[in-house]
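Colleague: Take this sequence and fold it.
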Amino acid sequence: MLEPKQSAETSSDPRALRSREKLSSAILALAAGHDAGTLSAGQVAATAGVNRSTFYQHAASPAALLRQVLSEELDTLRETHLSGPGDIGPAIVAVTADVARHVDRHRDIYRRGLVTDSGTGALHAMLGSHFEASVRLLLARRAIEIPAPGGREVPPSMVARYIAYGVVGALESRLLETPPRPVDEFLDDLRELLPDWWPIG
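Modeller: Below you'll find the predicted structure:
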């Protein structure tokens, strides 16, 4: 099922924005204790204090709404750190640290969606797609020099997926830690694992 698209009128209407905020808070609260795939639209709508028809104006399902809400947070981090000029190394460090903090804030949701048997893989794909898009953005801007062994450039798609899903794997490992170690320590370890040509501080 395709996710409904918000019209320009809906996205700027104050009532629609308030409903969206309520639904976002509701799905984050519910998904912290339940697999989003088992939730009903009625449950989310009731928790948000809106009706089912309002829910479906914003998402096709609770799981889709959860992905949208988490993706919007991640997109904001990317826009904040990677959209402007400047030294790309510190920007990559900052955005990676903030994504780690984002995962920490929603630890119960990501643990269920990434590292437990009830996870459907949707959050793994969502997080991986976010990182892959970020790497592709940097490659398109020529902010990173792609390795060229023997003069043959490694395909950008391979670079993007390799970096993206390596970082997702590191974050999944972090979710198994109780409590998680400091973000700075996580970044230090990530630097050791990532290739030398990847500018992470």
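Colleague: make it CA atoms for all contacts and neighbour counts henceforth
Modeller: Noted.
Colleague: ok, which stretches of this protein are strands?
Modeller: Under the criterion DSSP state E, the chain contains no strands.
Colleague: how far away is the residue located most distally from the centre of it from R191?
Modeller: In the chain, the residue that sits farthest from the middle, by Cα atoms, centre = their mean, is G150; the gap is 35.2 Å. Using Cα to Cα, to the nearest Å, G150 is found at 25 Å from R191.
Colleague: Equivalent analysis for P62, please.
Modeller: 36 Å.
Colleague: the more surrounded of the two?
Modeller: Applying other Cα atoms under 10 Å to P62 and R191 shows that P62 carries more neighbours, namely 27 against 16.
Colleague: dump the residue contacts of the more buried one.
Modeller: 27, 36-37, 39-41, 44 (Cα atoms under 8 Å, 6 or more residues apart in numbering).
Colleague: give me that answer again for 6 Å
Modeller: By Cα atoms under 6 Å, 6 or more residues apart in numbering, the contact set of P62 is 36, 41.
Colleague: Over to T10?
Modeller: Counting by Cα under 6 Å, 6+ apart, T10 touches A16.
Colleague: With L175 as the reference, measure out to it.
Modeller: Taking Cα to Cα, one finds T10 at 36 Å from L175.
Colleague: do the same with G169
Modeller: In this structure, G169 and L175 are 10 Å apart, going by Cα to Cα.
Colleague: and if you look at R111?
Modeller: In this view, R111 and L175 are 6 Å apart by Cα to Cα.
Colleague: Which residue, other than its chain neighbours, is closest to A59?
Modeller: Nearest residue to A59, sequence neighbours excluded (Cα to Cα, 6 or more residues apart in numbering): L65, at 5.3 Å.
Colleague: okay but that neighbour is in contact with Y56, surely?
Modeller: No. Counting by Cα atoms under 6 Å, Y56 is not a contact partner of L65; they are 9.6 Å apart.
Colleague: Same drill for these two, tell me which one is more crowded.
Modeller: Using other Cα under 10 Å as the criterion, L65 and Y56 rank with L65 on top: 24 against 16.
Colleague: now S25: how far from S19?
Modeller: To S19, S25 is 10 Å away according to Cα to Cα.
Colleague: Here is a second sequence; please produce its structure as well for comparison:
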Amino acid sequence: MDPRQERTRSSLRSAVLDLAAHRPVGSLSVTEVARAAGITRDTFYRHAASPVELLATVLEEELRRIDPPTRGGADEFVRAETRLLQHVAARREIYRRALVEGAEGRVRQVLQAVLAARLGEYLQDHPQDAPAVPDGLGDDVTREILVAYSAAGTVEAITAWLRAGGDEDDIPALARTIVAVGPPSWNRPVGRTP
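Modeller: The predicted model follows:
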């Protein structure tokens, strides 16, 4: 990407994050975001279809930069969960509007989809960390259910935390709680087999 395009993307990113921190992104117009970014509406549309999609793209990029667990064990999962919660805390007002007030379903979708994708990648590399289900549906379906359940549950836990105020001091305890209610194989110390 050439430097001018990169500057435009950076301006758009800053503008939509700033505006969405103060108002629901669904109420923002392309004109407002373009003006705040110092670009034209035409230029905006070269980068995004709407303010909602722009915000979704920006948040997805940020979420994908958060390192997922690289190995099993409760400590590794708590570290990964803590990094996610720190991101949410940094964008607290945006996530509060999207998750608690329900003002923007697209942000919820992005958060859940990225969590599911990262967890799916982890389980692809660590199939032993998926719980064995006697007489279950098979490994692939079990993994898919685990990923969907865990991603949705994490989003709902974050929603409950934000509803309660989203205090940053609560992040370590919240990370431990989310991991503790996950599959037992994620809560074991590294080096221990189930």
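Colleague: on that earlier part again, G169 and L175 of the first structure: which has the busier surroundings?
Modeller: Comparing G169 of the first structure with L175 by other Cα under 10 Å, the one with more neighbours is L175, at 22 against 15.
Colleague: Look up the closest residue to the alignment partner in the second structure of the more buried one, ignoring the ones flanking it.
Modeller: Counting by TM-score structural alignment, L175 of the first structure corresponds to L162 in the second structure. Spatial nearest neighbour of L162 of the second structure, chain neighbours left out: R96 (6.0 Å); criterion: Cα to Cα, 6+ apart.
Colleague: And for the longest helix along the second structure, what's in contact with it?
Modeller: In the second structure, taking DSSP state H as the definition, the longest helix is helix 139-163. Helix 139-163 of the second structure is contacted from outside by 99-100, 112, 115-116, using Cα under 6 Å, 6+ apart.
Colleague: Identify the farthest-apart pair in those.
Modeller: Pairwise distances across those (Cα to Cα) peak at 20.2 Å, for the pair V100 and A116.
Colleague: circling back: between S25 and S19 of the first structure, which is the more surrounded one?
Modeller: Using other Cα under 10 Å as the criterion, S25 of the first structure and S19 rank with S19 on top: 21 against 16.
Colleague: which non-adjacent residue is nearest that one?
Modeller: Using Cα to Cα, 6+ apart, the nearest residue to S19 of the first structure is V50, at 7.0 Å.
Colleague: Return the residue of the second structure aligned against the one you found.
Modeller: Match for V50 of the first structure (TM-score structural alignment): I39.
Colleague: Distance of that match relative to A48 of the second structure?
Modeller: With Cα to Cα as the criterion, I39 of the second structure and A48 of the second structure are 13 Å apart.
Colleague: what's the answer for A175 of the second structure, then?
Modeller: 33 Å.
Colleague: So these two - more neighbours on which side?
Modeller: The neighbour comparison of A175 of the second structure against A48 (other Cα under 10 Å) goes to A175, with 22 against 17.
Colleague: Which position in the second structure pairs with H34 of the first structure?
Modeller: By TM-score structural alignment, H34 of the first structure lines up with R23 in the second structure.
Colleague: Can you report how many residues neighbour that match?
Modeller: If you count neighbours by other Cα under 10 Å, R23 of the second structure ends up with 14.
Colleague: residue in the first structure matching V114 of the second structure?
Modeller: Match for V114 of the second structure (TM-score structural alignment): H130.
Colleague: swap in T8 of the second structure?
Modeller: Checking TM-score structural alignment: T8 of the second structure goes with S19.
Colleague: And R64 of the second structure, by the same measure?
Modeller: R64 of the second structure maps onto D75 in the first structure, by TM-score structural alignment.
Colleague: what separates the nearest residue to its match once chain neighbours are set aside from P180 of the first structure, distance-wise?
Modeller: Take D75 of the first structure and drop its neighbours on the chain: the residue closest to it by Cα to Cα, 6+ apart is H130, 7.7 Å away. Distance, H130 of the first structure to P180 of the first structure, by Cα to Cα: 22 Å.
Colleague: neighbour-wise, which of the two wins?
Modeller: H130 (19 against 14).
Colleague: how far away is Q86 of the second structure from R7 of the second structure?
Modeller: Q86 of the second structure is 26 Å from R7 of the second structure, where distance means Cα to Cα.
Colleague: same thing with F77 of the second structure?
Modeller: 35 Å.
Colleague: ok, for the equivalent of V99 of the first structure over in the second structure, nearest residue in space, not its chain neighbours?
Modeller: By TM-score structural alignment, V99 of the first structure lines up with L84 in the second structure. Spatial nearest neighbour of L84 of the second structure, chain neighbours left out: I66 (6.7 Å); criterion: Cα to Cα, 6+ apart.
Colleague: go on, V25 of the second structure?
Modeller: Using Cα to Cα, 6+ apart, the closest residue to V25 of the second structure is V52 (5.8 Å).
Colleague: which residue lines up with that neighbour in the first structure?
Modeller: If you follow V52 of the second structure across to the first structure using TM-score structural alignment, you land on A63.
Colleague: tally of neighbours for that match?
Modeller: For A63 of the first structure, the neighbour count with other Cα under 10 Å is 20.
Colleague: Check whether it really touches D35, as I assumed.
Modeller: No. Counting by Cα under 6 Å, A63 of the first structure stays clear of D35, with 8.5 Å between them.
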